[in-house]
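K.L.:
Predicted model and sequence below, questions to follow.
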Amino acid sequence: MLSYTSEIIINKPVATCFSTIVNLDSMKHWQDGLISIEHISGTPREIGSIMILNYQFGNRKMKLTESVTHRENNTAIHFNFDTKMMHNVQKNSFEAIDETTTKWTSENEFFPRSFSSRIMLFLIPKAFKKQTQKYLTNFKNYVENGTSIANQK
């Protein structure tokens, strides 16, 4: 298992940050590699909803099943992400530092489902942390400045 916490300060109100993270249309602007979203069941980004997220990183394609396990408006949203090789529990919390500043904390736990994924977690844990931090930074840039990674491709 791999467990870590990432944080970022965003110079926007907590309501703006939360409404952006639950907005499916905004994902393409800050989630590098995302190519499509398939709604499976439930109301998107509500507890119990399930979606398939399709990513491409270079020649490597990845399909994640996203399940929302907890949601408190403007405070928290938790996800389970599943692939054949990995189960990821992600707990996102949003704290208003003041009226115009938010702290986003993302707690991640990765549980390998195979020997090869166990080896990968052991050998390259920094790659997982780096990817999370990249998404947090992309999100911050999108929320604060409207900077979209979709426009950079």
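P.N.:
Great, that's in hand.
K.L.:
alpha carbons only for contacts and neighbour counts from here, please
P.N.:
Will do.
K.L.:
so where's the longest helix in the chain?
P.N.:
Secondary structure of the chain per DSSP state H: the longest helix is helix 125-145.
K.L.:
which residues sit in contact with the closest residue in space to Trp104 that isn't next to it in sequence?
P.N.:
Leaving aside its sequence neighbours, Trp104 sits nearest to Phe94 (Cα to Cα, 6 or more residues apart in numbering; 4.7 Å). Phe94 makes contact with 14, 17-18, 74-76, 102-105 under the criterion Cα atoms under 8 Å, 6 or more residues apart in numbering.
K.L.:
Presented hereafter is structure B, for comparison with structure A:
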Amino acid sequence: MADGKIADHEEFDPSSTHPTRPDIPTADGHRMQGSQPRSPTSSTKGRRPTPGKERMMRPIKYTVSLEIALPREKVVQLLADPAHLPKWLRGLVLHEPLSGEHGQLGTKSRVVMQMGQRKIECTETITRREPADLREIPRTSVVHFDREIVGEGMWSAVRDRLTEASPQTTLWESENEYRFSGLLMKLVGLLMPGAFRKQSQQHMQDFKAFAEQGKDVREATD
């Protein structure tokens, strides 16, 4: 330190949190290069998934609602009647109970839907129905009708709430959730997430037209 300088000092790169170490002499006179900062590898633990993969795994959730110009008791009875399903559930091919009574809590049903050129088959389970008796429902109570639907590469839940907006008007709110496990359905969920909301809105509008005006989707010309 006679000249006032520090020998063999470490040089610090301000752009890095790792110092660059100098060459280190060995016993045989050679010089060993100092260790350099290690770059992350594919085996690094705790790394975050890429944005694309993260998005593909995220479930689709949304809520849609509309008002129907009918008393709530009339609306819920129309919704619960299996004989009316083909009149407003567009694309329905088959809806048959596998166990239990149609529309009752715990009932499992086989459902087949026509989607364009494809037929999609799934199993529906009623997970909540309150009240069990849909007659003389108290005005302040909320009617709940929930179900889970499982198909190839897909799981979904629909949670319907029906409240009395006025003595002659019913508010129908439908909370929907979709999760995907198969590659094809993951891609569909990633590329066309709005299609699921659009389909839910279509079914609700079709039911409204049936309930208020007696329209049957099987007779539609569009």
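P.N.:
On my side now, so go ahead. Keep in mind it's a predicted model, so treat the numbers as computed, not measured.
K.L.:
which residues in structure 2 does the longest helix of structure 1 match up with?
P.N.:
Here helix 125-145 of structure 1 aligns to structure 2 at residues 193-213, judged by TM-score structural alignment.
K.L.:
quick one: that stretch to chain centroid distance?
P.N.:
18 Å (Cα atoms, centre = their mean, to the nearest Å).
K.L.:
can you give me the strands for structure 2?
P.N.:
24-25, 31-32, 60-68, 92-99, 108-115, 118-130, 143-151, 154-166, 169-180 (DSSP state E).
K.L.:
Of all those strands, which one is nearest Lys53 of structure 2?
P.N.:
strand 169-180 (12.6 Å; Cα to Cα).
K.L.:
which residues are contacting that closest one?
P.N.:
57-72, 75, 153-165, 186, 189.
K.L.:
Mean per-residue distance, that strand versus structure 1.
P.N.:
By mean Cα distance after the TM-score superposition for structure 1, the fitted strand 169-180 of structure 2 averages 0.4 Å away from its aligned residues in structure 1.
K.L.:
which residues touch His84 of structure 2?
P.N.:
His84 of structure 2 makes contacts with Leu78, as judged by Cα under 8 Å, 6+ apart.
K.L.:
likewise Ile50 of structure 1?
P.N.:
Ile50 of structure 1 sits in contact with 39-42, 44, 65-68, where contact means Cα under 8 Å, 6+ apart.
K.L.:
Residue in structure 2 paired with it?
P.N.:
By TM-score structural alignment, Ile50 of structure 1 lines up with Lys108.
K.L.:
That match and Val93 of structure 2, how far apart?
P.N.:
17 Å (Cα to Cα, to the nearest Å).
K.L.:
Likewise for Arg147 of structure 2?
P.N.:
From Arg147 of structure 2 to Val93 of structure 2 the distance is 19 Å (Cα to Cα).
K.L.:
For those two, indicate the residue with more neighbours.
P.N.:
A count of neighbours by other Cα atoms under 10 Å puts Arg147 above the other of Arg147 of structure 2 and Val93, at 20 against 14.
K.L.:
Pretty sure that one sits against Thr125.
P.N.:
Yes: the criterion here is Cα atoms under 8 Å, and Arg147 of structure 2 meets it with Thr125 at 5.4 Å.
K.L.:
In structure 2, what sits opposite Ala76 of structure 1 in the alignment?
P.N.:
Counting by TM-score structural alignment, the partner of Ala76 of structure 1 is His144.
K.L.:
Give the burial count for that match, as a bare number.
P.N.:
19.
K.L.:
Tell me who's in contact with it.
P.N.:
128-131, 159-162.
K.L.:
quick one: it and Arg129 of structure 2, what's the gap?
P.N.:
Counting by Cα to Cα, the gap from His144 of structure 2 to Arg129 of structure 2 is 5 Å.
K.L.:
With Arg110 of structure 2 instead?
P.N.:
Distance from Arg110 of structure 2 to Arg129 of structure 2, by Cα to Cα: 19 Å.
K.L.:
Please apply the same query to Arg72 of structure 2.
P.N.:
The value you get for Arg72 of structure 2 to Arg129 of structure 2, if Cα to Cα is used, is 15 Å.
K.L.:
hang on, isn't Ile77 of structure 1 packed against Arg71?
P.N.:
Yes: using Cα under 8 Å, Ile77 of structure 1 is in contact with Arg71, at 4.4 Å.
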